[in-house]
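In: I'd like to go over a predicted model; first the sequence, then the structure.
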Amino acid sequence: MPLMPSPTKTSFPIRCAGMDVGSNALRLAIAEFRSPTQYEILERVRAPVRLGESVFKTQRIDPATMEAALDAFRSFRRKMEQHGVVVHRAVATSATREAKNRAAFLERVRSETGLDLELIQGTEEARLVALGVKTKISLERGLSMILDVGGGSSEIALVGHGEILIVESHDVGAVRLLDRAGKGSPEKLLKMIHATLRSARFPILDYFKRRKLQRLVGTGGNIETIATLASTNGAAKGSGSERPPTRVTVPRLRKLLSQLAKLSPAERVEHFGFKADRADVIVPAGAIFEYVATRVRAREIWVPFVGLVDGVLIDVAQAAGAEGMKQLEVSQTRNAAVAILKKYDPEPKHAQRVSTLAASLFDQLKPMHGLGKRDRLLLEIAALLHEVGNFIGPNGHHRHSFYIIAQTPILGLTDDELMIVANVARYHRKAPPDMSHEGYRDLSEGDRERVRVLAAILRVADALDHDHRQRVTAVRAKQRGSELRLKLRTRGDMTLDEWSVGDKGDLFQGEFGLKPVVSGRE
């Protein structure tokens, strides 16, 4: 049965909402978009519900916190209805992701408020933050680093000439650091936080021992509060989320941290007007920014006053109304896959050629399979990574590929898409998809069908470079009766290609009802 692509087009102007279900607070932003890049914020709401406080101690969302979160979501839902929101996206980060009772929490949110929370990995969080940052700060020149410090984790994205190159996610966040540091005087806590940071591994920071960083960008409510404090000489009047970007010098940051560390959270509220749920975490968050800035030798931190919720808004608008606006994100996803390929395969030319041939076959067979652009991207990535399992060993390398891909977040892919890619890569050889296979069995029925179709195409593409010599540079496919005839643009003899396509064509014949055969040169 053909599978139909799912995107729905919506015309502008359109009202969208984004929700960030974080470890320290829940945030809602509602905006009217005149185009995928032009919008006006209509309302922002922050609910001080600290999911991470119980999760990082007990691995569960406690009953009182769950009820507070549900109350906040009901309020968010009413706000969305009042503003006439058409589309929305709600993302949940580390605290919800790590909670052992997350399934019960997600189900209660869905049944009692009608909202679907999407659990995202750190790589997706970093991508969304970068979308928001780009609306305020140009990242087109040189190397930029975006550091987003949340309650449970910190995401670091390295951006080169406007494209995300590397993403790292670390379970070092303000609430988690505060919990690890324990109790004691504020100054003692700061020393313990510094010790914790020095023991943490941030591989991406080593990249700048001999390289120059153009700019360090900081996001999150804590650095916004610090920036506001730095610019108003002692009166922190909120983040000023629609403010233009500002900069905080690293010496000024250190001085403020030293001043704040001498005060208790209650004294910070009294002296600076901090919110209670900001007063205790601002020092550990600031320490993370100071540590990273020192490691990369940054003199200042740019603060754009945007965050994850802004990126979610933009992503919603682009998905709803302008598929073409996602081209940059698609290219970044491909780049991320190529980076993983090169990490595991010192000779990536075979995988790159197979990916090109698979994409070509996908396009030519579109009338038969009915899949969309997103499925094409998943096929390309699966083709790029289908042999990374050789890094572990050649025997059963298709299964090794599955496990490596399934455990390696890829920028721009959802968890479900990552599992599709892992399964397609697994089935590039040997046994076809089967319900006895755990990774395949766990997919939805629609995703299982996608895997079968994409794996069938991948097997044929892989067969066309069986000897890993990239002799076949192009393929043209045409149906003739019960056969799919392949004309090849190739160098040298085609005997091996004919045998290999015949040997690996069973899955394709089963899915498409056509036997693939090499019929000559193009």
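Out: On my side now, so go ahead.
In: contacts and neighbour counts: CA atoms only from here.
Out: Will do.
In: right, and Glu168 touches Ser153 too?
Out: No - counting by C-alpha atoms under 8 Å, Glu168 sits too far from Ser153 to count as a contact (10.4 Å).
In: between the two, which is the more surrounded one?
Out: For Glu168 versus Ser153, neighbours defined as other C-alpha atoms under 10 Å are more numerous around Ser153 (22 against 16).
In: returning to that earlier point: which residues do Glu168 and Ser153 both contact?
Out: Here Glu168 and Ser153 share no contacting residue, scored by C-alpha atoms under 8 Å, 6 or more residues apart in numbering.
In: for stretch 389-404, measure first residue to last.
Out: Stretch 389-404 has an end-to-end distance of 7 Å (criterion: C-alpha to C-alpha, to the nearest Å).
In: immediately after the lengthiest helix in the chain, which helix or strand?
Out: For the chain, the longest helix by residue count, based on DSSP state H, is helix 63-83. From helix 63-83 onward toward the C-terminus, using DSSP states H and E, the following helix or strand is strand 87-92.
In: tell me what angle that following strand forms with helix 63-83.
Out: Put simply, strand 87-92 runs at 160 degrees to helix 63-83, going by axes from the mean of the first three to the mean of the last three C-alpha atoms, to 10 degrees.
In: elements contacting strand 87-92?
Out: In terms of contacts (3 or more C-alpha pairs under 8 Å, 6 or more residues apart in numbering; DSSP states H and E), strand 87-92 is packed against strand 14-21, strand 117-119, helix 308-321.
In: which of the helices or strands spans Phe305?
Out: Using DSSP H and E, Phe305 maps to neither a helix nor a strand.
In: next, the one to line up against it:
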Amino acid sequence: MKNGIFGIINIGSSAIRMQISEFKNSKERILESIVTPIALGLDTFEKGYISLEKAKETAQILSKFAKKLDEYKIWGNYKAICTSAVRDAQNKYFFINYINAKTQLDIEIIEETHEMYIKYLGIMHDIKNFDKLSQEGLLLAYLSSGSLSLSIKAGDVDLFNSVFNSGSLRQYLLFKDINSSIRFKAYEEQMGKIISTLKQNCNELSKIKHMVGCGSSINLLVKVLKPKSNKITYKALNTLYKSIKSSEPQAISQMYSISLNDGNIIVPIVCSFSYLLKMLNLDGFLFSNATFPNQLMNYYSKSFKEKSVNKKILNQVVAYSKKYNNDLKHAKKVLHFANRLYNQLKNIHSMSQKEKMILDCACVLHDVGYYIGVNNHHQHSYYIAKSINIPGIDKEIIDYVAASVLFHRNKAKIESEDELLSAPIEKILSLKKIISLLKIADALDASHMQIIEDIDIEVSENQVKITAIALKIPFLEELTFKNKSTDFLETFGIEPKLYIKLKHE
């Protein structure tokens, strides 16, 4: 957003927050920032649902926020976002419907990975020399009331991403019936389990040289520890932990002049960060002061932008595929052929950059299912692609990639899938375009031996002539091309023909 006023509403676990900002020449000026406490997380994390009483209280708060939208005339320029307190509630859809009926606000539940991505962008813009830290190996720890999200980065690749239901409030509620003098041992077991999962799924932890903390927990740590810079040391954390771990929350709140609610959650917060630092053998971590509403504001107003997003996503998908012993030589050759087809046939296919990204990801993942079994490997590839959990790749794109992977074999047909029969024609056409190019690209390396080095493409009125420069006669490629090129003809109405040119003729 270059100029204008934008509003953000964040429905969190312990409060509902609103930020209204004015942008002039891409510069932000915060006009209002409102925080109204409400413990939705207490309901969800303890009972599994949001009570009607809390829903009514939420509606009253949001009705006041809606008046702010009237005041600033920004009903068409706001986002209202829910995180884990609503996302994890059994009655989340009733809650959203109830709020909409009472306030006319459109509420969105943000997916965990998308929430992680927005926080990552916020940290990237807030922490000095972030790119350098990332290149050297970086753990991002987002600790909120409801969850602990961990992302391990090395260069442009994520080594690990996961969201654990181990937020500070959730941990307290889970173990609150344990005597406070030994409750810390339960927190330590919880963190021990998380660290065991990390070690099992990421064998490069020794390469991580830095850690950055973020989330609602940081404000409380800063208030208690009063660090002189944006770094909290392990020594300070450990000293604090030893002094409070066996104490009653009320005693902690009096000792540090914090609320009783903060006294309840300070021990799991300190335990979480201490254990992560100890695992990495680091002397401390940097922290970001940016609030989630501010991160949301900059994301949805398009103030935050990441360079070379599609390239980074593809790198992430390649790294993901390595877990399944993917034949990367074949995958990269198929990707090369698909790029050639995409670039040379733009006047025919009219595909968007988003569709190009889906095609690229499908080229990388179409054969990962061989890791599970040779028979019906396309189905295995589908489930592996569907399981992608990478911040920055939204669910819609993952669904498209998974479907493209499933249908890259002639054995699978779009028309036979019930869930696609009622899909919008635009989605079916988009899939058909992607699959048509993927099938031809895959056929051109059917032997997985890279016999065909490159291709030239010429388009006439009734034919797409693909000349393959080959090291030797590609028997399997010719046969597979004949079987797989039908989709292209049926989708674009023009026949692709393969001609072989031996490189050393």
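Out: Alright, I've got the coordinates. Please read all numbers here as calculations on a predicted model, not as lab measurements.
In: re earlier: okay, the helices and strands packed on strand 87-92 of structure 1, which one's buried deepest?
Out: Mean neighbour count (mean count of other C-alpha atoms under 10 Å) peaks for strand 14-21 among these, with a mean of 26.
In: check which helices and strands it sits against.
Out: strand 26-33, strand 87-92, helix 308-321.
In: compile those into TSV and extend it with columns for distance to Ile420 of structure 1.
Out: Listed next are these as TSV, based on distance: least, C-alpha to C-alpha, whole Å:
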stretch	distance to Ile420 of structure 1
strand 26-33	31
strand 87-92	21
helix 308-321	20
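In: now the strands for the stretch 401-505 of structure 2?
Out: Here the stretch 401-505 of structure 2 has its strands, by DSSP state E, counting those that start in this stretch, at 452-459, 463-470, 495-502.
In: same thing with the stretch 201-350 of structure 2?
Out: Secondary structure of the stretch 201-350 of structure 2 by DSSP E, counting those that start in this stretch: the strands cover 210-214, 231-233, 284-287.
In: in CSV, list the ones you listed along with mean neighbour count and distance to Ala89 of structure 2.
Out: Converted to CSV, these look like this (neighbours: other C-alpha atoms under 10 Å; distance: least, C-alpha to C-alpha, whole Å):
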stretch, mean neighbour count, distance to Ala89 of structure 2
strand 210-214, 23, 24
strand 231-233, 19, 34
strand 284-287, 21, 30
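In: what about those strands, which gets the closest to Glu417 of structure 2?
Out: Closest to Glu417 of structure 2 of these, according to C-alpha to C-alpha: strand 210-214, at 42.9 Å.
In: tell me the residues of structure 1 aligned with the closest one.
Out: Alignment of strand 210-214 of structure 2 against structure 1: residues 215-219, by TM-score structural alignment.
In: Leu117 of structure 1 is nearest to which of the helices and strands packed on strand 14-21 of structure 1?
Out: Among these, the nearest to Leu117 of structure 1 by C-alpha to C-alpha is strand 87-92 (5.2 Å).
In: which residues does the following helix or strand past that closest one contact?
Out: Next helix or strand after strand 87-92 of structure 1 toward the C-terminus (DSSP H and E): helix 94-98. Helix 94-98 of structure 1 is contacted from outside by 21-23, 51-52, 55-56, 59, 61, 102, 119-121, 152-153, using C-alpha under 8 Å, 6+ apart.
In: out of those, which sit inside helices?
Out: Those of these mapping onto helices are Leu51, Gly52, Val55, Phe56, Arg102, per DSSP H.
In: most neighbours out of those, which is it?
Out: In these, the most neighbours by other C-alpha under 10 Å go to Gly52, 30 neighbours.
In: and it, what's its match in structure 2?
Out: Checking TM-score structural alignment: Gly52 of structure 1 goes with Gly41.
In: any idea how far Gly284 of structure 2 is from its match?
Out: If you measure Gly41 of structure 2 against Gly284 of structure 2 using C-alpha to C-alpha, the figure is 29 Å.
In: for the most centrally placed residue in structure 2, give me its contacts.
Out: With distances taken as C-alpha atoms, centre = their mean, Pro391 lies nearest the centre of structure 2, 2.0 Å away. By C-alpha under 8 Å, 6+ apart, the contact list for Pro391 of structure 2 reads Thr113, His114, Glu115, Met116, Tyr117, Asn161.
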